[in-house]
Each structure stands twice: as C-alpha cells, then as structure tokens.
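S.K.: Sequence first, predicted model second:
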Amino acid sequence: MSTQRVLVVGASRGLGLGLVARFLERNWDVTATVRRPSAGLTDLAARGHLRIQAGVDINDDEAVTALRVALADAPDFDIVFVVVGVATQAGTPIAALPRSVAGMMFETNAISPIRFAEAFQKRVAPGGLIVLMTSKLGSVSLNRGGGWGSYRASKAALNTLARSFVGQHAKAHWGVVLMHPGWVRTDLGGRRATLDVETSARGIVTVLEGHLGRSGYVFLDYAGETVPW
C-alpha cells in the first residue's frame, strides 16, 4: 500500500499537534503548518515523515498562496485538514462584544477555512477528504441554552459555507467532513473538558481513515456519530 499523506493546517499545539502525532503513529506522511515555529512539532519530526511549514496564517491570502507554491511539487494529499480556530471572548454576549473581535472570529473560524479549502481542493487526491474542524456548538438544532453566541454563530457559518462549497464542486472526486472533536482539554476547551487530546485525536484519525473514498459531506464527531445540523 502506498503511503497516505495529510496536510494539517494549524499544528503548533493542542488538537493540531495531537493529530500530527496520531497520523505519524499510523504511518502517514504528514505536512504540518504553523504560524510560528513550534517546539512540540519539532520534537515529533524524529518520529516519522513530517514536513513543517512555518509562517502560514490562513487569514493571510499571500501566505496561503506561498504555501501552495512551496508544496507544488509534493504529491497530492489524501486529507487536507484545517484545524485552525479561535474563541476570543466567546463568553461575551454578542451585543457587548467589540465588532473587531466578532469579525475576526468569523474570519478565522468560517471564511478563511473555506478560502483555504478552495485554494487546495485541486491538491486533494481522488477519494480524499477535505476536513474542517467545527463544533457541535455550531449545530443550530442543538442550540437550546445559548452561551458562546459568537463562537456558535461562527461555526454555524462554517458549516453552511462548507455545504455551499460542496455544492459548488458537485463533481469533485473528494468529500468534505465537518468534524466535532468533542469537548477537549485544550486552551480553547479549558481544563474542565471531558476529553484529553490523545483520545479525541485518535478517534478523529480512525473516523477519517474509515471515511476515505466517500464524496459529499457529513457532520461527524470524533467517535463517528452524526451531529445534527
């Protein structure tokens, strides 16, 4: 069997770093992007086939273009996984949240992942996947208690834009997975979260390996369960 290849976008820490470790553990060839050099990622480079691309900010179109040029001669990827996300002042009600903060959350969580997917959709191998890290907080039907309104809305926007993206590429040879990682103990999830990074990342990789070869789009969690829209 030929080596499978994954591009992990946003891998300096937390779930991104955990996913790189799990893909390497499963003998994938990994390309990982970061905005700034990451000691954790450098340490993983000794474990397997890991290529690190620093200076990549998905909110910077020129940086994304530069990454595409840098990877032009690399084989296509079986998975392109955009992990990047922010939750700045997520607990602040939207009416009190500075417009600049709300706008940045939508740019990073919803707009930039889709722009990145568009930029790299021709680099996905036949039967491959574009994976976007979302959250069940982005499920409109599950939003009964409110809270984290700006974050919820940004992830709901990502989910909607992803469905539009798939519709615009109806004849594509790849599929799209919107992935809810569970409530994970990271800087974003906090210390009270119920899952550790390793458990979530291992589940995600298992689910994605089983989903390769499928087209269309799905909204799944780290255990492979469907999340309602």
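M.R.: Arrived safely.

S.K.: switch to C-alpha atoms for all contacts and neighbour counts from now on
M.R.: Fine.

S.K.: got the contact list for Ala90?
M.R.: Residues near Ala90 by Cα atoms under 8 Å, 6 or more residues apart in numbering: 148-151.

S.K.: any idea whether Thr92 is helix, strand or coil?
M.R.: Here Thr92 is recorded as coil under DSSP: H, G, I helix; E, B strand; the rest coil.

S.K.: gap between it and Ala153?
M.R.: In this view, Thr92 and Ala153 are 13 Å apart by Cα to Cα, to the nearest Å.

S.K.: What segments of this structure are helices?
M.R.: Remark: helices assigned in the chain by DSSP state H are 14-25, 39-44, 61-70, 99-106, 112-120, 149-168, 197-211.

S.K.: deepest of the ones you listed, which one?
M.R.: Scoring the helices of the chain by mean neighbour count under mean count of other Cα atoms under 10 Å gives helix 14-25 as the most buried, with a mean of 22.

S.K.: Report the inter-axis angle for it versus helix 197-211.
M.R.: Taking axes from the mean of the first three to the mean of the last three Cα atoms, to 10 degrees, one finds helix 14-25 and helix 197-211 inclined to each other by 60 degrees.

S.K.: hang on, the earlier thing: ok, of the contacts of Ala90, which one's closest to Met133?
M.R.: Using Cα to Cα, Tyr151 comes nearest to Met133 of the contacts of Ala90, at 12.9 Å.

S.K.: So that closest one is in contact with Met104, correct?
M.R.: No. Counting by Cα atoms under 8 Å, Tyr151 does not reach Met104; the two are 10.8 Å apart.

S.K.: and the comparison structure, right after this:
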Amino acid sequence: MNDTGKTALIVGASRGLGYALTAEFLSRGWRVTATERTPSALHELAESAEGRLTVETVDITVPEQVAALRERLARSAFDLLYVNAGTNYTTDPSATVADVSTEDFARVMVTNVLSPLRVIETLQDLVRATGTIGVMSSGQGSIADNTKGGFEVYRASKSALNQLMRSFAARHADDPRTLLLMAPGWVKTELGGPGARLTIDESIPGVADTIEAYAGKGGLHYLDREGKTVNW
C-alpha cells in the first residue's frame, strides 16, 4: 500500500470499531497513531503495518493521562482526530432511568460524554487547519428519531455527546476544520452484541469513506456510514 502522507490519531482503538477503523485507514495508506487503555491486538497490527502504526496508551477518563498524551504528541500534526472510546451499556442495558444505579449512570456519562470532549479540547491543536475532528456517535443519539425508546441511558449519553459537539462547534465558528458525529449503525462487536444488524465489514469502510469525503468541507455534520444526514 502506498503511503498517502495522511495522518490519523484514533483514540480508543484496542478492539471493535476503533480497531477496525485503524486497520481500514492503514489499508488506505494512512499513517495512524492509535490508543489503547490496556495492551491489545494493536501491537500485532503494528508488526504488519510497515512502520505506519504507532500505539499509545491512555485512559480517557483520567485527565492527567490525556494531558500526558498531548505532551508526548506535541510535535505531531494530524489530518484526523477521531475519538471512538466509549461504553455501550449499563449493567442492565434495558434499565430505565427509574431503575439504573447512580454509579452506572455516572460511568456511562463520564465515558461517553465528558471524556471524549475533554480529549477533543486537549488534543484539538494537533489537528491541521484543513483537518477533521470526529467522534463515534450513534443513530440512537437522535432525539427526533427516538420513537421506540429503549437503551435509555445509552441514548441519553449519545444525545449529550452530540449536544456538546454542537457547543464546541459554536465556540469555534470560525474554525475551518470539519467536525463529524458518526453513526456507524448497529454493528456486531463485543459491545454491539451478536444480534446486531451489521458486520464490521459492512460498517467501517463506509465510515472511513464518509470521513474522507467530508475532509476540507468544514462545519459540523451528523452522518451515518453512508454519508446521509442523521436527524438531530
């Protein structure tokens, strides 16, 4: 694979969609820095990546670790910062807000909402002016499309993530970089479960296509894997 010269920082890439997105961009000739919280299969992937994959360690729920990552990458410049890290479910994914424990609720919100935006705030200046900042959102984050309920806490976390990205965009209205909220679909991963509608191979290439297609367009976009706009 020819080296395109493009660079990506993918946060939360040790497994599932983040790992697959890392492998996808490597297959397209990108150079990737990917993060893990604990040792993962990323190291095996790096062995076959001909020097185009660098693995970093960070727990995004620990601000000091995110700041330390920023220091380690101080001399880097990326075309893409993509935050995939997050958790799908509470202990009981069917729990309503009437039933969920405070601890579970707080854990999901810190992992899915607060921490990704802290990562973006901390690492944003590593992204080129022509670059893209993206977050793995979900179609379940859409308020307008929530006609059946279910997965209440997860839905709420993705809606809150979308809202904070919209606030980030408003605060950086003059920033030329593209901001993306990506909805990859319900995918068969450890977190998505075996009953999910899509395989990773049916989702991630489309996610990567959409990210590449929106490079340089600027503005905030809430999109699915086919590049279609998702209802707020």
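M.R.: Received the coordinates, thanks. This is a predicted model, so every value here is computed, not measured.

S.K.: Superposed, how do the two chains score by TM?
M.R.: Scored against TM-score structural alignment, normalised by the length of the first structure, the superposed chains reach a TM-score of 0.96; 226 aligned residues with a Cα RMSD of 1.2 Å.

S.K.: give me every residue that touches the counterpart of His221 of the second structure in the first structure.
M.R.: Alignment note (TM-score structural alignment): His221 of the second structure maps to Val218 of the first structure. Going by Cα under 8 Å, 6+ apart, Val218 of the first structure touches 176-178, 226.

S.K.: picking that back up, take the helices of the first structure and lay them out in CSV including distance to Thr31 of the first structure.
M.R.: Listed next are those as CSV, based on distance: least, Cα to Cα, whole Å:
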stretch, distance to Thr31 of the first structure
helix 14-25, 9
helix 39-44, 11
helix 61-70, 11
helix 99-106, 25
helix 112-120, 13
helix 149-168, 23
helix 197-211, 15
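
S.K.: among those, which is nearest Val86 of the first structure?
M.R.: Proximity to Val86 of the first structure, assessed across these by Cα to Cα, is greatest for helix 99-106 (6.3 Å).

S.K.: Where does the closest one end up in the second structure?
M.R.: Counting by TM-score structural alignment, helix 99-106 of the first structure corresponds to residues 102-109.

S.K.: neighbouring contacts of the matching stretch?
M.R.: 86-91, 153-154, 157.

S.K.: Repeat the analysis, applying 7 Å as the threshold.
M.R.: Contact partners of stretch 102-109 of the second structure, identified using Cα atoms under 7 Å, 6 or more residues apart in numbering, comprise 87, 90-91, 153, 157.

S.K.: That stretch against the first structure, how far on average?
M.R.: Compared with the first structure after the fit, stretch 102-109 of the second structure shows a mean deviation of 0.7 Å (mean Cα distance after the TM-score superposition for the first structure).

S.K.: How far does that stretch sit from its chain's centre?
M.R.: Relative to its parent chain, stretch 102-109 of the second structure has a centroid offset of 19 Å by Cα atoms, centre = their mean, to the nearest Å.

S.K.: Ok, which of the helices of the first structure comes nearest Thr3 of the first structure?
M.R.: Nearest of the helices of the first structure to Thr3 of the first structure, taken as Cα to Cα: helix 14-25 at 11.2 Å.

S.K.: Provide the aligned range in the second structure for the closest one.
M.R.: Aligned by TM-score structural alignment, helix 14-25 of the first structure corresponds to residues 16-27 of the second structure.

S.K.: can you list contacts of the matching stretch?
M.R.: 1, 10, 12-13, 32, 34, 84, 189-190, 204-205.

S.K.: circling back to that earlier point, just the closest of the contacts of stretch 102-109 of the second structure to Met136 of the second structure, please.
M.R.: Nearest member of the contacts of stretch 102-109 of the second structure to Met136 of the second structure, counting by Cα to Cα, is Thr87, at 11.0 Å.

S.K.: Go ahead and confirm the closest one touches Asn112.
M.R.: Yes. Using Cα atoms under 7 Å, Thr87 of the second structure is in contact with Asn112, at 6.4 Å.

S.K.: who's more crowded, the two?
M.R.: Neighbours were counted for Thr87 of the second structure and for Asn112 using other Cα atoms under 10 Å; Asn112 has more, 26 against 15.

S.K.: List the contacts of that one.
M.R.: Applying Cα under 7 Å, 6+ apart to Asn112 of the second structure gives the contacts 86-87, 157, 161.

S.K.: Same question for Ala223 of the first structure.
M.R.: Residues near Ala223 of the first structure by Cα under 7 Å, 6+ apart: 203, 207.

S.K.: distance of it from Gly182 of the first structure?
M.R.: On the measure of Cα to Cα, Ala223 of the first structure and Gly182 of the first structure end up 9 Å apart.
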